[in-house]
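> Sequence first, then the predicted structure, then my questions.
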Amino acid sequence: MRKVLTVCLGNYCRSPFAALALAHRGGAELDVRSAGLIGKWEGEPANESMISAARRLGFDLTAHRARQLTLDAMDWADSVLAMDASVLDVLREICGEAVQPKLGLYLGDRDVPDPMGKDQEAFNACAILIEAGTALHIS
């Protein structure tokens, strides 16, 4: 079983949905977790607009509770997938040498735009992009 950690800024929108979509698509092949760089929403449910966007695609994100990233979580993972380049840059700064090869962008060569502060359509577009991106991580 491959272990994947998805990471965004607050574990409030993008990385929780990416983890849910990957777990759904990967089935027993993947163990997926998510975390955020900051603890601002720690213990809180996902953003309501992302919950709604996920629901439109047939996913239930209501059980999610935000978690802050730990070094142990990065050590646990076989792959650590950042939702955008700024998150990836921080991950590169804080992780040890052993974790560096595990790091990458969720979409491979581009960012998943952060929908925070935008309208519902931005969250819907973000969720569609994330769900489509699961294909990059399933063998």
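Happy to help now that I have it.
> use CA for all of it now, contacts and neighbours both
OK.
> what sits against the nearest residue to Leu88 once chain neighbours are set aside?
By the measure of CA to CA, 6 or more residues apart in numbering, the closest residue to Leu88 outside its immediate chain neighbours is Ala82, 5.3 Å from it. The contact partners of Ala82, by CA atoms under 8 Å, 6 or more residues apart in numbering, come to Thr6, Val7, Cys8, Leu88, Leu103, Gly104, Leu105, Tyr106.
> Second structure for comparison follows:
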Amino acid sequence: MTKPTGPTTPATPAPAGRPDPSARPRRVLVVCKGNICRSPAAAALLAARSPDRPEVRSAATTSWHLGEPADPLMVQTMARIGYDLSGHRAALLTAELVDWADELIAVDTETTRAVRRLAGPARTVHQLSDQGIFDPWGGPPDDFARTVREIEAALGPHHRPAPA
């Protein structure tokens, strides 16, 4: 039996300083305006519903609520369906977070534009829903329940976004 001849192609290592994406969970960043209502709820639901169990974070396009917990009404609404947002603290969207993420998801058109400005033209930004997710901030409990229903509908029962 003859051995193959010619050059072999060694595996290409990941760029220095970045882990090989195939050796870790997919990283998803969900973004909204304040990071106290929509994006933390969407991040929790996405992390639980995606079959590949991605690492999911959330962030805000504004610093209005930086470091604050999720809105108490969103914490209550999500707790009623089995999700704990009590440890959430609002974070600001940064270039470092954009670089961390394999996939960028925004909750509405305004947020999509803001993420695209920071991410640049080489990155794809997915909008969670064509019509946008309703912002319940400052509203009654029913508004928060509506927002969660919209996020659930946008994610669907077996949601797995296309790779960015």
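Now that the structure is in, tell me what you want to look at. Small disclaimer: the values here were computed from a predicted structure and weren't measured.
> Superposed, how do the two chains score by TM?
TM-score for the superposed chains, counting by TM-score structural alignment, normalised by the length of the first structure: 0.89, backed by 136 aligned residues with a CA RMSD of 1.7 Å.
> Among the contacts of Ala82 of the first structure, which ones are in strands?
Residues from the contacts of Ala82 of the first structure lying in strands, with DSSP state E as the criterion: Thr6, Val7, Cys8, Leu103, Gly104, Leu105.
> tell me the SS of the residue positioned nearest the centre of the first structure?
Most central residue of the first structure, judged by C-alpha distance to the mean C-alpha position with CA atoms, centre = their mean, is Ser15 at 2.0 Å. Under the three-state scheme (DSSP: H, G, I helix; E, B strand; the rest coil), the conformation of Ser15 of the first structure reads as helix.
> aligned partner of it in the second structure?
Superposed on the second structure with TM-score structural alignment, Ser15 of the first structure falls opposite Ser39.
> Isn't its match up against Val30?
Yes. Shown here, Ser39 of the second structure and Val30 form a contact pair, counting by CA atoms under 8 Å, at 5.5 Å.
> hey, what's in contact with both of the two?
Residues touching both Ser39 of the second structure and Val30 by CA under 8 Å, 6+ apart: Ser58, Ala59, Val107.
> one step back: which residue lines up with the residue nearest to Leu88 of the first structure in the second structure?
For Ala82 of the first structure, the aligned position in the second structure is Ala106, judged by TM-score structural alignment.
> How about Asp111 of the first structure?
In the second structure, the residue paired with Asp111 of the first structure is Gly132, using TM-score structural alignment.
> Can you name the residues that contact its match?
Shown here is Gly132 of the second structure, whose contacts under the criterion CA under 8 Å, 6+ apart are Val107, Asp108, Thr109.
> Equivalent analysis for Ser86 of the second structure, please.
Taking CA under 8 Å, 6+ apart as the criterion, Ser86 of the second structure is in contact with Pro69, Ala70, Val75.
> show me what contacts the first one?
Same thing as Pro69 of the second structure. Listed by CA under 8 Å, 6+ apart, the contact set of Pro69 of the second structure reads Ile36, Ser86, Gly87, His88, Arg89, Ala90.
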